[in-house]
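# Quick one, structure for this:
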Amino acid sequence: MATVTCLHDAYGRRAHTCRRVFGAAAQLLEGDADVSVSRLAAQAQMAPATLRAHFPSLEVVFAELYLHRVTTLPLDIDPDIGIADRVSDQLTAMTLLLADEPRLARMCTRVLVSTDDDAIADVRSRISDEVRRRISTALGTGAWPEVLATLESVFWGALLQAQTGPMTYRQAARQLQTMVALIVPQAGVDTCPR
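Here you go, the predicted structure:
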């Protein structure tokens, strides 16, 4: 007699739940309705308690949604193009994720500047790590930490400016290209400060 063992795939179930919630959140943001836990749970076809078990707040949902979108962006680095272009490509892609979704942009910005929620702090830290990874990969080996830190600060500053009104996300992406060109040396020059 054979024994059948069913394995519990917690990661697969979590990924499935996240896809449902992220899809529902994106649909709600396309409309004019207010987003609430009960409305999001209904859209995702799950009980509000189940939603809260995976995401302690709406803010965490939107922070995780932005993180998901950033991590699914391609990270194909073409070694034949210059460092500044590689970095600009990555920063532009992350900025333009929010360009066509103003409600998501507002929610994400509010979440990313929030300092009073430990759950959001964890997601914000993971977003920062992903931004750092993408910039670092685009810079390549040998870049000084100061250059990486400067580019990170410039990126976050551009997102904040785009959200607070001085410029659109598309303008921020263009401005990032200019700033990267000023920060990252031209081809043949190392990325070390003098």
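# C-alpha only now, for contacts and for neighbours.
OK.
# Off-centre distance for the helix or strand containing residue 182?
Assigned by DSSP states H and E, residue 182 belongs to helix 169-183. Mean-position distance between helix 169-183 and its chain equals 18 Å (CA atoms, centre = their mean, to the nearest Å).
# That one - contacts with which helices or strands?
If you count contacts as 3 or more CA pairs under 8 Å, 6 or more residues apart in numbering; DSSP states H and E, helix 169-183 packs onto helix 83-96, helix 145-164.
# Can you tell me which of those is nearest to residue 111?
Smallest distance to residue 111 across the helices and strands packed on helix 169-183 (CA to CA): 11.7 Å, for helix 145-164.
# So for that closest one, what gets flagged as buried?
Of the residues in helix 145-164, 147-148, 151-152, 154-156, 158-163 count as buried by neighbour count, 16 or more other CA atoms under 10 Å.
# between these, which is nearest residue 40?
Using CA to CA, the buried residues of helix 145-164 come closest to residue 40 at residue 163, 23.8 Å.
# can you pull the contacts of residue 67?
For residue 67, the contacting residues are 123, 126-127, by CA atoms under 8 Å, 6 or more residues apart in numbering.
# quick one: contacts for residue 20?
For residue 20, the contacting residues are residue 44, by CA under 8 Å, 6+ apart.
# oh sorry, the question was meant for residue 108
59, 62-63, 66.
# Okay, and it sits in which element?
When secondary structure is defined by DSSP H and E, residue 108 falls within helix 102-113.
# Give me the angle between the helix holding residue 182 and helix 145-164.
Inter-element angle recorded for helix 169-183 and helix 145-164: 160 degrees (by axes from the mean of the first three to the mean of the last three CA atoms, to 10 degrees).
# to compare against the first, here's another:
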Amino acid sequence: MSENLANESTRRRLNSRQADTVRGLTEAAVEELRSAGYSGMTVRNVASRAGVAPATAYTYFSSKNHLIAEVFWRRLQALPPVADEPREVHARVRGVLREVALLVADEASLALACTNAMLGDDPDVQHLRVRIGMGIRDRLSAALGDDGDDDVLNALEFAWIGAMVHAGMGYTTYDRVAERLTSTADLILSRRG
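Next comes the predicted model:
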């Protein structure tokens, strides 16, 4: 995880002790989701699991949706940079779409919670949603390299967003979405002018 991410939150820069508290809360949130699910999760229970007072948790996270969105953001930021290698563009784009589709695939309760959280209207979630969207856009842009244009980038972005909502609604699995996104990317890339 990058040093900047460890010392940054949605609301402010963190010292090392605060960064440890935030990290503990995000880890406890995943554990709480595993045991209680999205509907049973509360910031109070996450705080208890992390060994901090609820008021401390609310110092960093305005809501459970904010906390869950932070988990997703941190996982996205922990991905290695898109490799600047001579692989074919299709392979680079497929790789990026697959890795972002699978960020939460191995944890069904977290995946469901992320879908719910990201659609919320909490201002801190909205802020993270923009950061997450820009992070995904930057990864796709890096994968496209000099071969990218805004129309292709927008189409790939919309494909990813639609696929995540589709999986989040339970219509398919995140593993299946990752497979379908790779073929969608091939279709988009093969049709560009």
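# Could you get me the TM-score between them?
The TM-score (TM-score structural alignment, normalised by the length of the second structure) is 0.86; 179 aligned residues with a CA RMSD of 1.8 Å.
# Quick one: the residues in the second structure that the helix holding residue 108 of the first structure pairs up with.
Under TM-score structural alignment, helix 102-113 of the first structure corresponds to residues 108-119 of the second structure.
# Repeat that for stretch 156-175 of the first structure.
Residues 161-180 of the second structure are where stretch 156-175 of the first structure aligns, with TM-score structural alignment as the criterion.
# Next, count neighbours for residue 184 of the second structure.
For residue 184 of the second structure, the count of nearby residues is 18 (other CA atoms under 10 Å).
# From residue 139 of the second structure, how far off is it?
Applying CA to CA, to the nearest Å, the value for residue 184 of the second structure to residue 139 of the second structure is 17 Å.
# ok, now residue 125 of the second structure?
21 Å.
# When the two are compared, which one has more neighbours?
Neighbours were counted for residue 125 of the second structure and for residue 139 using other CA under 10 Å; residue 125 has more, 25 against 21.
# okay, which residue is most central for the second structure?
Centroid-nearest residue in the second structure, with CA atoms, centre = their mean: residue 72, separated by 3.5 Å.
# which one in the first structure is aligned with it?
Under the alignment (TM-score structural alignment), residue 72 of the second structure pairs with residue 66 of the first structure.
# nearest residue to residue 105 of the second structure other than its sequence neighbours?
residue 174 (5.2 Å; CA to CA, 6 or more residues apart in numbering).
# hmm, back to that, please narrow the contacts of residue 67 of the first structure to those residing in helices.
The helices, defined by DSSP state H, take in 123, 126-127 from the contacts of residue 67 of the first structure.
# Weed out the non-buried ones from those.
Here, 16+ other CA under 10 Å leaves 123, 127 buried among these.
# Kindly list the longest helix within the second structure.
Longest among the helix segments of the second structure by residue count, using DSSP H, is helix 16-40.
# Between helix 108-118 and that helix, find me the angle.
100 degrees.
# residues contacting the closest residue to residue 155 of the second structure other than its chain neighbours?
Spatial nearest neighbour of residue 155 of the second structure, chain neighbours left out: residue 188 (7.2 Å); criterion: CA to CA, 6+ apart. Each residue near residue 188 of the second structure by CA under 8 Å, 6+ apart is listed here: 152, 155-156.
# Among those, which one sits closest to residue 19 of the second structure?
For the contacts of residue 188 of the second structure, the nearest to residue 19 of the second structure is residue 156 (33.6 Å; CA to CA).
# what's the distance between the closest one and residue 189 of the second structure?
Residue 156 of the second structure sits at a distance of 9 Å from residue 189 of the second structure (criterion: CA to CA).
# excluding its backbone neighbours, what's nearest the residue mapped onto residue 86 of the first structure from the second structure?
With TM-score structural alignment as the criterion, the equivalent of residue 86 of the first structure in the second structure is residue 92. Leaving aside its sequence neighbours, residue 92 of the second structure sits nearest to residue 143 (CA to CA, 6+ apart; 5.1 Å).
# again with residue 156 of the second structure
Nearest to residue 156 of the second structure is residue 185, by CA to CA, 6+ apart, at 6.6 Å.
# wouldn't the one you found be in contact with residue 90 here?
Yes - because the distance of 7.3 Å satisfies CA atoms under 8 Å, residue 185 of the second structure is recorded as touching residue 90.
# Compare those two (neighbour count), which wins?
Taking other CA under 10 Å, residue 185 of the second structure and residue 90 do not tie; residue 185 has more neighbours (21 against 18).
# OK, contacts around that one?
Contacts of residue 185 of the second structure by CA under 8 Å, 6+ apart are 90, 93-94, 156.
# Please apply the same query to residue 156 of the second structure.
Residue 156 of the second structure neighbours (CA under 8 Å, 6+ apart): 140, 185, 188.
# Apply 10 Å and report the result again.
Going by CA atoms under 10 Å, 6 or more residues apart in numbering, residue 156 of the second structure touches 93, 97, 136-137, 140-141, 150, 162, 181, 184-185, 188-189.
# Equivalent analysis for residue 46 of the first structure, please.
Counting by CA under 10 Å, 6+ apart, residue 46 of the first structure touches 17, 20-21, 38, 40.
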